[in-house]
Structure formats: structure tokens, C-alpha cells
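Colleague: could you look at this predicted model? Sequence included:
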Amino acid sequence: MTARSIVFANRGLAFDGRTVGQQPLGGVESSLIAVAEALAARGHRVSVYNDCTAPVTYRGVEWVPLRQGLPVRADLYVANRDHELLLGVPLARARALWLHNPGWKAGGWRYRLKLALRPARVIVLGDYHRNTLPSWMQDRAVTIPLALAEPFRTAAGGDRGRSPPRRAVFTSNPARNLDWLLRVWSERIHPHVPDAELHLFSGPEVYQMRPGTGRSGMERVLAQADTLRDRGVVRHRPVGREVLVDKVAGARAMLYRGHEEETFCLALAEAQGLGVPCVVQPIGSAPERVRNGITGIVAEDDETFAQGAVRLLTDDALWHAMHVDSLRLQRARGWNDVAQDFERLMRP
């Protein structure tokens, strides 16, 4: 495709392309960085306007403080999450609203008004996400799933000679049913595998949350985890993606119930790409990330979830089969593929 001008806008957090190597990031932020850099690598002129502290160009992407004002023109303008940003770049040839939250949060008159004033495609992340949209928004929807960063597609690329230790991980938002997992772990899983450990790489720092925005709830759940050290629960501060690759790749399983607000769950996708089998329940997008009985277990209830976790922690043959299939089946899609999907938004 001929080089085009592509503008993204995001409001709320201070970050730019360099932030990936400096601090942990949530999936929304890391995804924006990844697709912007992939489009730039394909020869496009890419700018991201957000709450970064100062202008910088990094890996071909121009990062500009949003307070400096959006440009008037672009071949493609993408408002990330925020319907208010849809009104920017009035002469954009193509326009999209990139949703990350469930569609029921976009069903109000404010979204409807903005989309009437500035018609746009609505980017969703999968079938579950599309089904959360209000009926009037369905015709605008285009599905563009997220992808894996290269370390998650290439690390642990070979078949391991030995099974990893009995160590499970949780790397998602602590507000998304971590309290449930701690209860199931302490009551139903750990008693059957007393030498097993559950390592948590999770915390409000990833989301740059302020007091009064849900941070206290996260901290309460994490404090609960600290009381379960005698049950093998080990809490870590969130780590950058380069470190997280090694931590997750060395685990035997990822345990995550799922959540109705989880529209893609990059944490599960990353674990699967590293060859780590996952145990989930059919909640939100979780079952879209795990191939039941092949790369992990989609458990219908709490007891089946616990049994699946115990099996993966103790059954070397089961773990090995799911590990190999995860590496074979779950690491194909990269950010260059996502960039190509975004390019299609600019076609008539």
C-alpha cells in the first residue's frame, strides 16, 4: 500500500513508545504502541496524540502531546476508546473508533451523537466483543483481533525436555476475579498439590490508577493474597514485558477465571503463545483465547476449574501435550497482521 498519514488519539495516560521498556503497561497502551510501530514499519507516516509529556519520535512514530491540538487532515484517524476524540481531525478520509471495553459502555446517546456527526467504523476485538455492541452499532463494526509482541511469539520456541515446576501464574487485572481465584486456589487446588505455587504479577501500577478510581479495591485483593503465603501464593510487583516473558514462560499453567469486561485478554494470549496451558471459565472473551482440551481447559464450574488446574500441575503428559499444541497453534498472529487490517480501513 502507498504510504498514508495515520493519526491515533488517546486520552488519560502519559506514555509513548519508549515506555514499554521503562514500566509495566496495560493491554490498551501496549496495543496502541505496537500497532503504531507496525504501521510505521510498513512505511506509513504515523502520529499518536496523547498525554505524553513532550514530543518525541521513536521507532518511526511521532508522539505528540494532545494539548497541542490534533491535525485537520489524515488518511486514517483512529480515536482510541474515547468517543469525545471522534470529533477531531475533521477532514480525515477514513475514521474509526477503537473500542477496548464492552460495547454496552458505548450504547449511550453521547456515542450515538458523535458517530452521527463523524461517521466511523467501530473496531472490536472478537466475537464476544462484537456481541456486546448495541444493535444500532453492529453495522459499523469491524473485527481486528490483537496480536502478540515478538518475544511472546519466539520465546520458548522449542519443545522442553522437562516439565516445569508446579508453578501457576496470574498476570491480569487484580479486580477481574482474582479474589475468586485466591479462594479456589486455597480451598480446592493447593490442598491437592501442597508443593504448588501461584505467582501473581499484577497491580494498579500497570493501569496508572489514582486513588478513588478503583485502586483501593485492587489493593485489598492483593493484600488478601499476602495472607495466603502458607498456601503457596507469591505476590510480585508488575514487571515490564521483557521480564514478564521469562516469568510466564517458566510457569506450568496460567489460571484465570475470565471477566465479562475482558474483550480480548492479552494476558491469556501471551501465555498461550509462550506454550503455557491455561485454565479459564467461559466468561467474557476467555474461551476465545483457549482451545478447550487442546491448549488448555475451559471449565464450566468452580470444581471443574480446580480439577483442571490440579491435572495440569501434576500430570506431565497432559501438560506436555498442551504445551506443544499451544506453541504450534497460538502464536501465529503478529502486529504486522494487525497493521494490515488497519490498512484495510483506508480502502473504499
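Modeller: Cool, got the structure.

Colleague: from here on, contacts and neighbour counts on C-alpha atoms
Modeller: OK.

Colleague: which residues in the stretch 201-348 of the chain form helices?
Modeller: Taking DSSP state H, counting those that start in this stretch to define them, one finds helices in the stretch 201-348 of the chain at 215-226, 241-249, 266-273, 286-289, 302-314, 316-329, 335-344.

Colleague: likewise the stretch 1-150 of the chain?
Modeller: Under DSSP H, counting those that start in this stretch, the stretch 1-150 of the chain gives helices at 27-41, 109-117, 127-131, 150-154.

Colleague: out of those helices, which is closest to R188?
Modeller: helix 127-131 (29.3 Å; CA to CA).

Colleague: of the helices of the stretch 1-150 of the chain, which stretch is the most buried?
Modeller: helix 27-41 (a mean of 21; mean count of other CA atoms under 10 Å).

Colleague: could you check how far that one is from the centre of its chain?
Modeller: Centre-to-centre, helix 27-41 and its host chain are 12 Å apart (CA atoms, centre = their mean, to the nearest Å).

Colleague: before we go on, here's another structure to hold up against the first:
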Amino acid sequence: MLITLIDDSIPYNGMTPTYQPLGGAEKAFASLPAALARCGHVVRAITRAPHAVSIENVSWLNFESRIPPITEVLIAFRKPSLLEMTRATGSRILWVPGSTGYLDQPEVKQLLERNQAKIVLQGTTHLESFNLESDLKYRAITPGVRDEYRECDPIQFSDTPTAICTTHPKQGMSWLLDLWCDKIHPKVEEAELHIFSASLHRMDESGEIVDDLLPIWEQVLKGKEKGVRIISPAGDNDMVKQFRYASVHLYPGSEKEMYCSTLAESQAVGVPAVARPLGAVKERIVDHQTGFLASDEDEFAKQAVMMLSEHDQRDTISKSARRYGSARGWDTVAREFETLF
């Protein structure tokens, strides 16, 4: 079938995640087209990338290119208005990576119904947040994990007990920094907490502090005496190398997260996780098998200390995380999308 995918958010294409940091939603969009091509479809993907290019048998176009006038299947990413950018003779699918609240607006509902759109959400948690009063068809298709993580070399824990954090600074990082300094680091004084954050790294490099991040930045400065390190996020080729040295992924979580992409990636590498059971976290971790769901500070700190200091326990959890986390790739996701055509 001829399949066209459209996202008008930022410049990227199917190669971008390998070499540059990219948000979980955009990384999902970058990953699906090649998987659909491997299923035998003719695939075109349109983004704001500066150049048109062919990658893994997918024609990546941009909005300066001539938009193809017709397709059999149209997959619009996030924005319902993209459903009408080209004529689709078959299915029109709206792929929603985040909040679904805007879909209930009258003009949006009319557009969706006019196009008989099918809606794709990201999992059980996302379905539970979905409350659209309509006869439109919808289903959950959980994103996959890219092969850089699923097929990486076995984990090689650093001699320095290392925790990683990939959380956005405004989604629980303040809570985690307090917990690290007060209850985790004092129990494992040689441990380090590596925070992957583009905004904090820019502040660290330039000295220019963003006002609304000032309280967190002050916590970071205090935490540097207790092993806190700020690292710039990178593309998947480099991030997997960082993950392979980590003893534990500390994940505060947020009720707004409908997938938790970096948690899925670190699990696929085999990094044990300790997380609060918020949002879609509980879909990414098998409690007490691939990590720990901790609803209070003391439990969170206890499990984090165990992963940083008790190697036998860490190794057991790591093996389970790798086995469970690496199971779902993008070819599986593509086959599930095919059921909508």
C-alpha cells in the first residue's frame, strides 16, 4: 500500500535519532516509516527537515516539496488538520502522542468525524485518559524501542556506582535531587547521579540561568558536591553507551507522561529502574523484576541504594530488564498499524 505520514512540528527525518537528541514523540514518528517499508509498503514521510532524502526505502519529503496529491493511507501526527493535507483513498489515522483533551473541541471532533479518522493512542494509561464522545474508532499501539538499544552490547556497569536521570527538570527533578542528596548519596558516598538535560547543560556551559529553572539549578549546584553531574543528551548511538554503564535509572515520573520513552530505552539496555508509579511508568516496569515502583520517598531511596550497592541484586534485575525491555521493536508496531488499514 502507499502510505504517507505527516508531522509539521520540527526539522528531522529517519536518521536524526541516531545522531541527535530527539523527543520521544518525534523519535517514534522517525522510526515507524522504515518499519512499514520493511513490511512491503511504499512509504513517504513529510516533516520540516530542510532536504528531501531517501532513508531505508522511505522517501522523506519536506513542506517545500510538492506534497503528494493522493495516498492510500494517511497517518497524521498530533494535529488533526494534517488529515486534510492530501487525499486518502483508504484509511486516515490520527496518531496522538500526548494529551488528548484537545480532541474534544467541537471543531476538532467535526474534522475527525468528517474524515472518519481512526485514532491511535500510546498504551493503557493513554486509553484511560481518553474521553471522546464519538463513534470514531480508536486503539492503543505502544511505541517500539529502536534497535540501537535492543541490539546493543551487554551492559558493562561502571566501577563508580552510577545512577542516571533523563527527566525534564520540571517533572520531578527537584524532588529527586533532594532525595539524592538527603537519603541516597549518604548511603553510597562514591555514587554519582548523571542528569541528561539539554536545558541544564546549556546553563552549565554558558552560565546564563533561565529564571524558572533557578531553584532547580541551585539544587544542582549544591548536588555537585554529592556526585551530581550534568550531561548533554545525545543521539541514540551515544546514549546507549551512557546507559550501558549505569547501575540504575532513577525516574520521578509524571502523570502527564503517556509513554516514558527514555525509560523504555534504558530497560531495553538492561538498566534497572526505580520510579514513582505515575503516568505510564507502570507500563514500562515489571515491579520487582525489571525495576521497582516506589510510591514514597523512603521506598524509592531504599531501592536506589540497593541497585547502587548490591551487585547481585542489580545483576538479576538487569537481566530481566534487558529481556523484557528489548522484546518490542518497531517491526511489531508496524504490523499492529497494518490492522488499521
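Modeller: Structure received. These figures come from a predicted structure and were not determined experimentally.

Colleague: care to give me the TM-score?
Modeller: Here the superposed chains carry a TM-score of 0.90, computed using TM-score structural alignment, normalised by the length of structure 2; 333 aligned residues with a CA RMSD of 2.3 Å.

Colleague: picking that back up, out of the helices of the stretch 201-348 of structure 1, which gets nearest to W136 of structure 1?
Modeller: Once the helices of the stretch 201-348 of structure 1 are compared by CA to CA, helix 335-344 is nearest, at 22.6 Å.

Colleague: the helices of the stretch 1-150 of structure 1: which one's closest to V338 of structure 1?
Modeller: Nearest to V338 of structure 1, of the helices of the stretch 1-150 of structure 1 and by CA to CA, is helix 27-41 at 6.7 Å.

Colleague: counting neighbours, what do you get for the equivalent of T86 of structure 2 over in structure 1?
Modeller: Using TM-score structural alignment, the partner of T86 of structure 2 in structure 1 is V89. Residues within reach of V89 of structure 1, counting by other CA atoms under 10 Å, total 23.

Colleague: before we move on, what about L244 of structure 1?
Modeller: Using other CA under 10 Å, the number of residues around L244 of structure 1 comes to 19.

Colleague: give me the most central residue, structure 2.
Modeller: S261 (2.1 Å; CA atoms, centre = their mean).

Colleague: quick one: contacts for the closest residue to it other than its chain neighbours?
Modeller: Leaving aside its chain neighbours, S261 of structure 2 sits nearest to G24 (5.3 Å; criterion: CA to CA, 6 or more residues apart in numbering). Shown in contact with G24 of structure 2 (CA atoms under 8 Å, 6 or more residues apart in numbering): 260-262.

Colleague: rebuild those residues as JSON lines, extending it with distance to D153 of structure 2.
Modeller: Formatted as JSON lines, the contacts of G24 of structure 2 follow (distance: CA to CA, whole Å):
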{"residue": "C260", "distance to D153 of structure 2": "23"}
{"residue": "S261", "distance to D153 of structure 2": "20"}
{"residue": "T262", "distance to D153 of structure 2": "18"}
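
Colleague: what is the burial count for the closest residue in space to the match of T86 of structure 2 that isn't next to it in sequence?
Modeller: Nearest residue to V89 of structure 1, sequence neighbours excluded (CA to CA, 6+ apart): V72, at 4.5 Å. By the measure other CA under 10 Å, the count of residues near V72 of structure 1 is 10.

Colleague: map V72 of structure 1 across to structure 2 for me.
Modeller: So, by TM-score structural alignment, V72 of structure 1 is matched to P69.

Colleague: cool, and A251 of structure 1?
Modeller: Under TM-score structural alignment, A251 of structure 1 pairs with A246 in structure 2.

Colleague: mind listing what the nearest residue to that match once chain neighbours are set aside touches?
Modeller: Leaving aside its sequence neighbours, A246 of structure 2 sits nearest to T162 (CA to CA, 6+ apart; 5.0 Å). Listed by CA under 8 Å, 6+ apart, the contact set of T162 of structure 2 reads 191-194, 245-248, 308.

Colleague: likewise for V240 of structure 2?
Modeller: With contact taken as CA under 8 Å, 6+ apart, V240 of structure 2 is in contact with 148-149, 152, 266, 269.

Colleague: can I get these in TSV with distance to L176 of structure 2?
Modeller: Formatted as TSV, the contacts of V240 of structure 2 follow (distance: CA to CA, whole Å):
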residue	distance to L176 of structure 2
E148	28
Y149	25
C152	28
S266	18
V269	23
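
Colleague: on that earlier part again, among the helices of the stretch 1-150 of structure 1, which is nearest H190 of structure 1?
Modeller: The nearest among the helices of the stretch 1-150 of structure 1, by CA to CA, is helix 150-154 at 28.4 Å.

Colleague: map the residue nearest to the centre of structure 2 across to structure 1 for me.
Modeller: So, by TM-score structural alignment, S261 of structure 2 is matched to L266.
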